[in-house]
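> just need the structure, nothing else, for what follows:
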Amino acid sequence: WRRVRAGEVGVVIGSRSALFAPLPDVGLIVLDEEHEASYKQDKSPRYHASEVALEYARLTNATVILGSATPSLESMWKARRGEYRLVQLRERIVTQGAGDPRETRHGATGSNSSDLRPSAPVEIVDMRAELKAGNTSIFSRALRDALAATLAAGEQAILFLNRRGSSTFVMCRDCGFVLRCRRCDNPLTYHSDQDDLVCHHCSRRYARPEQCPNCLSRRIKQFGAGTQKVEEQVRLLFPRARTLRWDRDATTARGAHDRLLKQFQGHEADVLVGTQMIAKGLDLPLVTLVGVVSADTSLHLPDFRASERTFQLLTQVAGRAGRSRLAGKVIFQTYAPTHPAITAAAQHDYLMFYESEVRFRATASYPPLSKLIRLLYVSKGEARVREEAHALERTLRERIRQLGATDIELIGPAPCFVRKVRGDYRWQIVLKGSEPHDLLRDFLLPLGWRVDVDPMDLL
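Okay, here's the model as predicted:
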């Protein structure tokens, strides 16, 4: 920090906090992968790094570059309206030795020339048809065959599922009781490596019960799939295949990320199974197959950005295939094969998705066609949270009437989708309109309320 302030540093590389480095003469600010939600600080003071960067650039006469293969809808909306200058890279640039990366691994050297490559073709597999054909496996026949061919060729594969654990919930088949976290009231995930149940919101672990806590039945079963189950199934189908798993559970130790990456880059494993950690930024020349085990994981969440996040994630993970002179292939397994987020990602067509999503959001006036403010109240007592939420709703509706702010829509109050975390109940009120902050100007919110302008999600 002192070196930066003293002008001894010409380039600062960092996360969103790097924007506050005291560079004496800023000329350029680059936000790589500008669509990432991590650019939003979700604790007070809440801010979005792109907004800070743009204001910083205005004050210092610097240039800002917002880089992404899948720009946020807000950024593209502004580019279309002439607020940003749009620069497009229409083909992927691949830097690779002239030879086969399998040969390069054994010591052959090639030039470091760059060439332009089309993106790997994507096959969409309708998992409903797989079920009708009697295939109840988590792998479609197409993915299983492609994985076998990839392994036989001595190449590598990535299997992506944005869900940790072995099974996503545990349920009694007699009474239907679902095991939940006592602190968060969310379904527990079964982890086979520790043979226990884990809450992915507060990380609390529970022993796996032998019988149902509700009816004492022993007919308890795990349902759904996570990265651990995917890895287990690969080992069952391909006993000779070497696997690595890259998710939060496998990377808790210091240096685990670098170790796993070096192992896979060194071809010490044939199949890499992982969550969104493996979707971005990895250049793996020997990967010729990417299989998305479930393209629907985040698609049906009750949030207006669910389709956008799904499209971005699928596009990013599909980009891991075919990054060398070896031909690549991508397979999306889905129960919604005609959804615009799925079909646009399969065609690597950002503008197709953008046009479709803007039309969808226009029907309900969601950003970028409007602005949102999320008011969140969190407390241990559920009754208190409910009372506070309804009290503020009455106050705000009266204020809307007094100000004549008919263009501001008040949504709620209602429990959040994740209604309880670490023993705290969560309720929210959402303000939507062209200038919803007008409602809060010169208005003192009751103690305990959190204000999030332009929230990244409403979960």
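
> hey, let's count contacts and neighbours off CA atoms from now on
Noted.

> all helices of the protein, in order?
Along the chain, counting by DSSP state H, helices occupy 2-5, 49-60, 73-80, 101-104, 127-132, 141-152, 227-237, 256-265, 306-318, 340-346, 350-364, 382-403.

> here's the other one to compare against:
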Amino acid sequence: MSASSLLDLFESGGGAEKKGTYVEVVLPLPLAKLYTYSVPFHLKEWLQKGVRVEVQLGRQGRYAGLVYSITEEKPAYQTRPIISVLDDFPVVTEEQFRLWEWMSTYYLCSMGELMAAALPAGLKLAGESKLLLAENYEAKPWMQLHQELPGDEALVIEQLQKKRELSLSDIQRMLKLKSVHKLVKSLLDKQLVQLKEELQERYKPKMEDWVALAPPYELNNPSSIKEAFDVIGSRAHKQIDTLMAFMQLGREQKEVRKKELYERAKIDSALLKKLVDKGIFSIYQKELSRLDDYDGEAEGNYALSEQQQQAYESCLQHFADKKAVLLHGVTGSGKTQVFVELMEHYIGQGQQVLYLLPEIALTAQIVGRLQKHFGDQILVYHSKFNNNERVEIWRAVQEGVPIILGARSALLLPFQSLGLILVDEEHDPSYKQQDPAPRYNARDTAVFMAHLHGANILLGSATPSLESYQNALEEKYALVQLDQRFGGLALPKIEIVDLGEQQREKRMHGIFSGHLLDALKETLANGEQAILFQNRRGYAPLYRCKSCGWTTECKDCDVSLTYHKYSNNLRCHYCGYQRSLPKSCDACGSHELEIIGFGTEKIEDELQIFLPDARLERMDWDTVRGKNGHDRLINRFADGQIDVLIGTQMVTKGLDFDNVGLVAVLSADQMLQFPDFRANERAFQLMTQVAGRAGRKKKQGRVLIQAYQAEHEILREVLQHNFQQFQQRELAERRSFKYPPFQRLIKIQFKHKKRDQLLMAAEWGAKFLQSRLGDRVLGPAEPSISRVRTYYLMDLLIKLGRGGKSLRAAKDKIRDMQELLRQKDGLSGLRVVIDVDPY
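All right, here's what the predicted structure looks like:
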């Protein structure tokens, strides 16, 4: 569209539209509804559902929205026209829109929040109209400008000579005019200025320079090559060497990269430019994929064990009935190989497979194993990729790449022929998105997504979630089991180390029991590796005054600050606030301050004293930042460059190492005492999973669990590898106290920077909902951490039956409450966060 026609549209309010075509547009904003725009006649032919269009929202806001629907029904309000169509083909599929509709309804979020979460930033456009001087414009002095142009136009040109570009709103403010469209149109007509593209693509293709012989020279024509040497001349030795190097590369490969020629000929850009100027070489650009290609050879199928073959065949039988399947296999039973065989089956039928993992940390090992089998048919997708890489993956999925492996956000990719979804470690809480909205559970969403695509879904875990297991007991899911380790290896031998008893016997060495230190020394002497698990990073969680008990707390959150020794400061793990270590108590002035508790950093620091020759590394949030941080650490451990790996729950999830002889849990009590109805389930899962890292290849592994509550029922069940007893006891308690999977939960959190307003809003909201939903509404109550990032918090919890009608009715009441609270005076700073199926 020309600049002048664009401005005409601004002025006319959409007068160019004909035949009454309108579109509903999804904008990447948390808006309660979709906005309708009119379609100018000249843009109608480019319009399709799912393409991006440029629209204006408010006075200055320009956005790229998605066309959600096309209609001829005129809305009751005056519409604005869409400004341009940005795509030739839809970037979002019909199935994606249907998934978003379901997620919006179920998780009480907006379509705009789903668009913001789903689309890579490179496909989300932003900006405002910019005015530039015309390319052939020659700068003029102030006096000449005012002689040739009206006053306002001269001012605009004068400012552009200084600032290079101005937005339309900048000009409006500068001239103090309500409208500048006619003025700008006049400058455009005089060809003094040009309009910069309103919206610029953030995605930039990765381009690389290549070198070719310029016509008429040909590599395979000796006479033309001789002519090239003659043109260079006998004295230009370096140029001759460069042409020789090019000829060598040209015989090795079809095309020659510029950087390869630099390296082979040992030249720089100046010398290459001389050859280009002489007409020997030409430089051209090609778009280069940012996605790593697998350059190894794909390996064939591995032989399945008899039990794995039975599991594989059972899955296919249940898939024929369109049932979701729960694959419950003990750690080390070979679930991944069953996954591989199923993937082979589906891509052999020309369908796509989505392989979901809970953590980025798992992708390095799994990708390596899958690439050995499938070669470069697999792509990885997660949040560590940059914007340009994510756009390329988005487009590759649209084009039908066979296998996509990723974390929960991979669910939102534009699949074309999805046949199978695999949810590995389906129990893992990382599948639940906490903040920001949409607060969805990827496992549950994947079940609905499979239904949308007519695909099959397999959930796999050694410690299934109680929700999934109950669905299997009720025969909503089919249950397939692998109850033996691959190769007949025994499950690891687990020992509970009673810390109280160790203290009485004076066998504690700081945070390590004598029993654990002896086991570590024996393991390393045998040439084996060890993993130590502590679900708390940093050095110590408390810095306390011995005299009065004061502790260092975050200024913006009601939590204590954690001491980090490597940076020698105190940090809040909720908001990131940092402060230096106080030299004296802020309350009483005492200098007697002490560090209480321990995290992964302290374990590493103190263990080096007892094992001075051991190679120790930590695996936690502080050590694996960056795109390849996880991969590097895991590969070093797998290669035997690390003797003892100390980590948070990252080390518990599906990692497969050949030489781990010992696994230790340093503080089981911390998990068992957590104030959450899922604490027992999480503790059982974490301890069972981390224990499963031991003895996976050669011999039976050994697991030590340090605890003061040595007789706790969860520890006994972990000790006996008794999932059946655990799930029966825990499900009975959940049923008795009306918790999931027998009830649905919705948590409503009220946030405000002023405590009084927060209490007023929370109490009003509770009364409103209690009058309509009765005693199913619990609260309001302060959460265990009652202030985060300067916001005070109050929670409501709603317990509902599993029926769809009661859930829909409750959500309608919650929406009503939200809308009424927005209208109340004095609550403009209130935030209401709704979390369906929390925890």
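
> what does the lengthiest strand in structure 1 rub up against?
In structure 1, with assignment by DSSP state E, the single longest strand is strand 409-421. Strand 409-421 of structure 1 has contacts (CA atoms under 8 Å, 6 or more residues apart in numbering) with 183-186, 201-202, 302, 389-390, 393, 397, 425-433, 458-459.

> likewise stretch 126-138 of structure 1?
Against stretch 126-138 of structure 1 from outside (CA under 8 Å, 6+ apart): Ser140, Arg141, Ala225, Val230, Val293, Gln333, Thr334, Tyr335, Ala336, Pro337.

> what's the match for the first one in structure 2?
The equivalent of Ser140 of structure 1 in structure 2 is Ser513 (alignment by TM-score structural alignment).

> who's in contact with that match?
Val497, Leu499, Gln502, Arg507, Gln706.

> equivalent analysis for Arg248 of structure 1, please.
Arg248 of structure 1 neighbours (CA under 8 Å, 6+ apart): Arg164.

> that one maps to what in structure 2?
Using TM-score structural alignment, Arg248 of structure 1 pairs with Trp621 in structure 2.

> go on, Tyr39 of structure 1?
Aligned partner of Tyr39 of structure 1 by TM-score structural alignment: Tyr431.

> in strands, which of the contacts of strand 409-421 of structure 1 fall?
Using DSSP E, the contacts of strand 409-421 of structure 1 in strands are Tyr425, Arg426, Trp427, Gln428, Ile429, Val430, Leu431, Lys432, Gly433.

> could I have the buried ones of the contacts of stretch 126-138 of structure 1 as PyMOL selection syntax?
Applied in PyMOL, the following selects the buried portion of the contacts of stretch 126-138 of structure 1 according to 16 or more other CA atoms under 10 Å:
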select buried, resi 140+225+230+293+333+334+335+336+337
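
> let's have the contacts of stretch 126-138 of structure 1 in a markdown table, adding distance to Ala153 of structure 1.
Conversion of the contacts of stretch 126-138 of structure 1 to a markdown table gives the following (distance: CA to CA, whole Å):
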| residue | distance to Ala153 of structure 1 |
| --- | --- |
| Ser140 | 20 |
| Arg141 | 18 |
| Ala225 | 28 |
| Val230 | 21 |
| Val293 | 21 |
| Gln333 | 23 |
| Thr334 | 27 |
| Tyr335 | 30 |
| Ala336 | 31 |
| Pro337 | 29 |
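
> which one among the contacts of stretch 126-138 of structure 1 gets closest to Ala344 of structure 1?
Pro337 (10.7 Å; CA to CA).

> hang on, the earlier thing: among the contacts of strand 409-421 of structure 1, name the buried ones.
Buried among the contacts of strand 409-421 of structure 1 by 16+ other CA under 10 Å: 183-186, 201, 389-390, 393, 397, 425-433, 458.

> so which bit of structure 1 is stretch 37-45 of structure 2 matched to?
Going by TM-score structural alignment, stretch 37-45 of structure 2 sits over no part of structure 1.

> mean distance, the longest strand of structure 1 to its aligned residues in structure 2?
By mean CA distance after the TM-score superposition for structure 1, the fitted strand 409-421 of structure 1 averages 1.5 Å away from its aligned residues in structure 2.

> so that strand corresponds to what in structure 2?
So strand 409-421 of structure 1 sits over residues 776-788 in structure 2, by TM-score structural alignment.
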